[in-house]
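> sequence and predicted structure, then a few things I'm wondering about:
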Amino acid sequence: MPDTLPSEAADMKARVGEASAFLKKLANPDRLMVACALVEGERAVRELEDLLGIRQPGLSQQLGELREAGLIVGRKEGKQVFYRLADPRVETFITTMHALFCAPRGETP
């Protein structure tokens, strides 16, 4: 058996770490709820707090984790900070997860 992987397998192995880190970040229930809330578009921190029932200190921690992982981005407008999903891959993944798990029963395809 050769010591080298076929090119396709080597490419997959190189990317598995990124995929695993992505999934680990979203494995936290609060972070997943935040991402699901952002699937519909940008939201203010206060709006997320009210919508999700996560108190401000905990929400800030989860937003920081998602931001650090590059899954969300924020912008400041006056005293408010607004967040949205960061890139098309995140949006595609969360849209699928949202449809499968977050949408009201009977609305999934």
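Received it, and whenever you're ready, just let me know what you need. Everything numeric here is computed off the predicted structure, so don't read it as measured data. Numbering: from 1, shown residues only.
> drop to CA atoms for contacts and neighbour counts, all remaining ones
Noted.
> so how far is F93 from the nearest residue in space to F22 that is not next to it in sequence?
Nearest residue to F22, sequence neighbours excluded (CA to CA, 6 or more residues apart in numbering): A69, at 7.7 Å. Remark: distance between A69 and F93 (CA to CA, to the nearest Å) = 15 Å.
> same question, R31
Separation of R31 from F93 (CA to CA): 14 Å.
> more neighbours, the two?
R31 (19 against 13; other CA atoms under 10 Å).
> what helix or strand is the more buried one located in?
Under the assignment given by DSSP states H and E, the secondary-structure element containing R31 is helix 29-38.
> how far away from the center of its chain is that helix?
7 Å (CA atoms, centre = their mean, to the nearest Å).
> do the same with stretch 57-65
For stretch 57-65, the distance between its averaged C-alpha position and the chain's averaged C-alpha position is 13 Å (CA atoms, centre = their mean).
> could you find the closest non-adjacent residue to the residue nearest the centre of the chain?
Central residue check for the chain by CA atoms, centre = their mean: the C-alpha nearest the mean position is that of A35, 4.4 Å away. The spatially closest residue to A35, leaving aside those adjacent along the chain, is I94, at 6.7 Å (CA to CA, 6+ apart).
> take a look at this one as well, against the first:
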Amino acid sequence: MPILSTRIEDELREGPEISPELDQLMRNARKASDFLKALSHENRLLLLCLLAERERSVTELENILSLRQPTVSQQLARLRLDDLVTTRRDGKTIYYSLANDDVRRVISVIYSIYCEPAAASEK
């Protein structure tokens, strides 16, 4: 099943003129690349997996991952900068959650490929 439309495929063969569709594809590729870079760090990926389940506090994330607070906060700051997580403050406690369903969908696919018990036992 092709990923690119036949129109974009034709444009790629025809030469240097870039249509609005190809220009949009290129901009979207940049966004996807930035998204994948954010996921490429083990701790950030673990944080996103935990947040895919439910909203969690920084302290809860530290305890689950057995990481120091500065490490967790640094990775959460990167995820926040990349618009992958959002925050909510309740008194002194900051809670993190996934920013949108697109993030949840990607994390779900990654989890199903690499982490589900049935898939892991087959590899």
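Done, it's in. Just so you know, these numbers come straight off a predicted model, no measurement behind them.
> ok so, going back, what residues in the second structure pair up with the helix holding R31 of the first structure?
Per TM-score structural alignment, the counterpart of helix 29-38 of the first structure in the second structure is residues 42-51.
> and the matching stretch against the first structure, how far off on average?
Comparing stretch 42-51 of the second structure with its match in the first structure after superposition yields a mean distance of 0.5 Å (mean CA distance after the TM-score superposition for the first structure).
> run through who's touching that stretch.
38-39, 56, 61, 75-76, 79, 96-98, 107, 111 (CA atoms under 8 Å, 6 or more residues apart in numbering).
> just the buried ones from those residues, in ChimeraX syntax?
Buried residues within the contacts of stretch 42-51 of the second structure, as defined by 16 or more other CA atoms under 10 Å, are selected in ChimeraX through the command that follows:
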select :38,39,56,61,75,76,79,96,97,98,107
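> state the helix or strand in which the residue opposite T95 of the first structure in the second structure once aligned lies.
Across the two structures, T95 of the first structure finds its equivalent in S108 of the second structure, going by TM-score structural alignment. Remark: S108 of the second structure resides in helix 101-114, with elements defined by DSSP H and E.
> on average, how far is that helix from the matching bit in the first structure?
Overall, helix 101-114 of the second structure averages 1.3 Å from its counterpart (mean CA distance after the TM-score superposition for the first structure).
> roughly how far apart are the equivalent of the residue nearest to F22 of the first structure over in the second structure and I110 of the second structure?
Alignment note (TM-score structural alignment): A69 of the first structure maps to D82 of the second structure. For D82 of the second structure, the distance to I110 of the second structure (CA to CA) stands at 19 Å.
> do E62 of the second structure as well
The span separating E62 of the second structure from I110 of the second structure equals 22 Å under the rule CA to CA.
> same thing with S57 of the second structure?
23 Å.
> ok now stretch 52-63 of the first structure, how far from the chain's centre?
14 Å.
> pull out the buried positions in it.
By 16+ other CA under 10 Å, the buried positions in stretch 52-63 of the first structure come out as 54, 59, 62-63.
> need the residues you listed in JSON lines (columns: secondary structure and distance to A19 of the first structure).
Rendered in JSON lines, the data for the buried residues of stretch 52-63 of the first structure read as follows (DSSP: H, G, I helix; E, B strand; the rest coil; distance: CA to CA, whole Å):
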{"residue": "I54", "secondary structure": "coil", "distance to A19 of the first structure": "27"}
{"residue": "L59", "secondary structure": "helix", "distance to A19 of the first structure": "24"}
{"residue": "Q62", "secondary structure": "helix", "distance to A19 of the first structure": "19"}
{"residue": "L63", "secondary structure": "helix", "distance to A19 of the first structure": "19"}
